[in-house]
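sequence? don't have it. structure:
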């Protein structure tokens, strides 16, 4: 099937637009997949966004989707599915039968997956063509993407800098035009950090919106699985597919939520604005981007005004004490038991986690309670809050040994993992002076993804239209 659009232009086609072209017969899923695979072959040596690719299986899935669009087949007998034919990359966390999900670590060996993660199965059921696995830091415990097993991932906007982490490979792949959509996960900002640094869109859904397995992970309230894409509409499209109750996740929220893909005006909305979440030192470029987003919303009819959250504690210690107590010991046991290479920051995290006391761990509940109480008082008067995603404008691609300190200093994301029922969308707010994108977080009332997407779309419309890195 011939198409006048160049391969590189095809790779930046919004997923919603690709679906229209598929249905009109102007583009085929095979043609789109070929464009992505050709671009990956060219750019992957520089970026290292993928830890694995499944070229033959993806080609077969694309051909089957192409048949569904073909007029030779009955649409009633072969109904088109929500993501029919769209290339989607999976974070190296979300299992796929027959694949090896390493979590970025040699400690897990090479055992093939025997079950599909809930998000994987829902993507497959919706017709997605899963073609790649995206790179992660070891066990997801860094806001950069580097591991002993899979190496360093780089930011397409500036190869010296990190794409963020832990869903760094997903964000880099999207920004570089290597996939239409990607999955992510977020336990301290791991969707939103790379979304901000790479100029893409990422949603930390409300806790329980997107099912998680096994049950031990499902009950971890800081843990969120979510969609990543290049546009707000694409992100919402993927969210509609992957959210909803699941038999294996007792925390999954019912009923399923369907957000509109045509977004209402923000006129009349009341939006709170926080420059620093009461405690972060924020780069001047980031503040400029935030103010541009606020002004764009005002020009579209929203009322935006600065607030103080009243937080005497932004939850940094609580985050590290919770994660360290619950997972640091596990990592320490694995490292001692297996004489295999491990990343420096994982060894440091294990040491720090072993030093967290039970009393400190239990005290985190009081911190979270106070933060929720202050946030609830503010949100009683507003439909949403906007604030920066990152306080900084980038860090070296290789990261550092003390990943906790980098997260504590730069990521304005982790407070909302403690306040896990609030959905948060990161959308681009412009380019910093070093050429790397910046992001704004849109924080919704609890369980209100619809308003978050509505406000995010308004910011995107004003500040970020079809930008791409010169790579």
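That came through fine. Treat the numbers as computed from the prediction; the structure is a model and nothing was measured.

rest of the way, CA atoms for contacts and neighbours
Noted.

Now residue 360: closest residue in space that isn't a chain neighbour?
Beyond its immediate neighbours in the sequence, the residue positioned closest to residue 360 (C-alpha to C-alpha, 6 or more residues apart in numbering) is residue 321, lying 6.9 Å away.

I'd assumed residue 354 was in contact with that neighbour.
No: under the contact definition of C-alpha atoms under 8 Å, residue 321 does not touch residue 354, with a separation of 9.9 Å.

Between these two, which is the more surrounded one?
Taking residue 321 and residue 354 together and counting by other C-alpha atoms under 10 Å, residue 321 has the greater number of neighbours (25 against 18).

chain center to the helix ranked longest in the chain: distance?
Counting by DSSP state H, the longest helix found in the chain is helix 358-379. Using C-alpha atoms, centre = their mean, to the nearest Å, the mean C-alpha position of helix 358-379 is found 25 Å from that of the whole chain.

again with stretch 433-442
15 Å.

What of stretch 321-328?
Taking C-alpha atoms, centre = their mean, one finds the center of stretch 321-328 at 22 Å from the center of the full chain.

Second structure for comparison follows:
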């Protein structure tokens, strides 16, 4: 095969949508694409520590099989031949999955979980696993097995989390597509810190299986990419119903593949720089993002400062998260407390202390919160807000203890710009919204009405056209 591929580094930094088209047209082979990414991983990942398990030979065999399928004229999936790395909390059959915990340092699952299986069926080539905080608890990626993931924009700064390895790998050009999960911002926060796109879909849009708590809606799985189009393409492969998942939504995923940018003329935009006064934000963050607003207005959008009433969101998120932590980690904490980090022990203990009445009150508030956001999105098409309240901080710091002069009670406090939105059940996406004077990315959080995932992608694509293509980190 005669390749028309650009130099390897440029190939590794192209959008996934372009790479998928090149492979499908046989202008670049899956093997060539893989070798370019493996070479870049070898050269750059030691500085970043994004990929913690790597299987070059397994990936080469899968890439060769992908090329053979194309040569035979077989029908192929939307991600055919694209290298992918899976979050290290997502089970990969035959490949180590550690959850960032010494308790699972040598765990090799027997089978893929659903999100991994769907990416494989879509033709993606499994390269390895991306780094996470221990059991995905927290929005800073470090653990006792692999250490900290560094931000590709500046070594020594956090890449966010818990899908921090995935975001850093994308920004660094180590893989063109990735996936992760999001309870309190774990797809959006690292996307903001690393200058990529992370989508928290509506609960049930990407079914999670197997799952012990099949009816829970606080944690979701979703795609990450370097552009909105890349995220949409990946969502098309992992979304769709599954009868084993009780909250799974019925729409087929294929309809998300290529969203058309929304028309900004007349679009009703709500701008909430501090989510209605509920969250402190370091001044540099809204200062960067506010520069977008005149550009949106120049394209015909109607921008007003407004926010739904999120005052009950803290109780909803805090109570339901603690309940989930007790159900998921309570036995582990009681059995091996010395091998589980303090933040997990504390959350599980809070969950164990909850009464049935506590959980019932949180669910009543959850319902009221849903009604609030439904009414809000009758008046506005989209909500824009900062993704994070701070800029990337040093990797040695477990979490910011102060935001804009306001002390934070625990490791969740600085994440409330995301956790409050998680409690609403709305789909939300972070995309690069600008850069500080010294070059760090700042994430813009784009939120749409419940289950309006396609509309969210269309509006995010329109905003992305205004902000321009994301910059490349100086690697």
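In hand now; what should we look at? Fair warning: this is a prediction, and the values are worked out from it, not measured in the lab.

Now do the same contact list for the residue nearest to residue 360 of structure 1.
When contacts are counted by C-alpha atoms under 8 Å, 6 or more residues apart in numbering, residue 321 of structure 1 is found next to 353, 356, 360, 361, 364.

who touches the residue lying closest to the first one once chain neighbours are set aside in this structure?
Which is residue 353 of structure 1. Using C-alpha to C-alpha, 6+ apart and skipping the chain neighbours, the partner closest in space to residue 353 of structure 1 is residue 324 (3.7 Å). Contacts for residue 324 of structure 1 were tallied using C-alpha under 8 Å, 6+ apart; they are 349, 350, 352, 353, 354, 356.

What separation do you get for residue 324 of structure 1 and residue 186 of structure 1?
Summarising the geometry, the distance separating residue 324 of structure 1 from residue 186 of structure 1, computed by C-alpha to C-alpha, to the nearest Å, is 16 Å.

for residue 98 of structure 1, same thing?
Between residue 98 of structure 1 and residue 186 of structure 1 the distance is 25 Å, computed by C-alpha to C-alpha.

what do you get for residue 366 of structure 1?
22 Å.

When the two are compared, which one has more neighbours?
Neighbours per residue (other C-alpha under 10 Å) separate residue 366 of structure 1 from residue 186, with residue 186 holding more: 25 against 11.

What residue in structure 2 is paired with the more buried one?
Alignment note: residue 186 of structure 1 maps to residue 182 in structure 2; criterion TM-score structural alignment.

isn't that match right up against residue 224?
No: taking contacts as C-alpha under 8 Å, residue 182 of structure 2 lies outside contact range of residue 224: 11.2 Å.

in stretch 457-473 of structure 2, what counts as buried?
For stretch 457-473 of structure 2, burial by neighbour count (16 or more other C-alpha atoms under 10 Å) applies to 457, 458, 459, 460, 461, 462, 463, 464, 467, 470, 472, 473.

Dump the residues you listed into a markdown table; add secondary structure and distance to residue 209 of structure 2 as well.
Formatted as a markdown table, these follow (DSSP: H, G, I helix; E, B strand; the rest coil; distance: C-alpha to C-alpha, whole Å):
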| residue | secondary structure | distance to residue 209 of structure 2 |
| --- | --- | --- |
| 457 | helix | 24 |
| 458 | helix | 28 |
| 459 | helix | 29 |
| 460 | helix | 28 |
| 461 | helix | 29 |
| 462 | helix | 33 |
| 463 | helix | 33 |
| 464 | helix | 32 |
| 467 | helix | 36 |
| 470 | coil | 33 |
| 472 | coil | 35 |
| 473 | coil | 35 |
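
Closest one of those residues to residue 141 of structure 2?
Each of those was checked against residue 141 of structure 2 using C-alpha to C-alpha; the closest is residue 473, at 18.7 Å.

Show me what that closest one lines up with in structure 1.
Counting by TM-score structural alignment, the partner of residue 473 of structure 2 is residue 469.

How about residue 138 of structure 2?
Using TM-score structural alignment, the partner of residue 138 of structure 2 in structure 1 is residue 142.

quick one on the thing from earlier: how about the contacts of residue 321 of structure 1 in JSON lines, adding neighbour count?
Supplementary listing: those in JSON lines, determined by neighbours: other C-alpha atoms under 10 Å:
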{"residue": "353", "neighbour count": "23"}
{"residue": "356", "neighbour count": "19"}
{"residue": "360", "neighbour count": "15"}
{"residue": "361", "neighbour count": "19"}
{"residue": "364", "neighbour count": "18"}
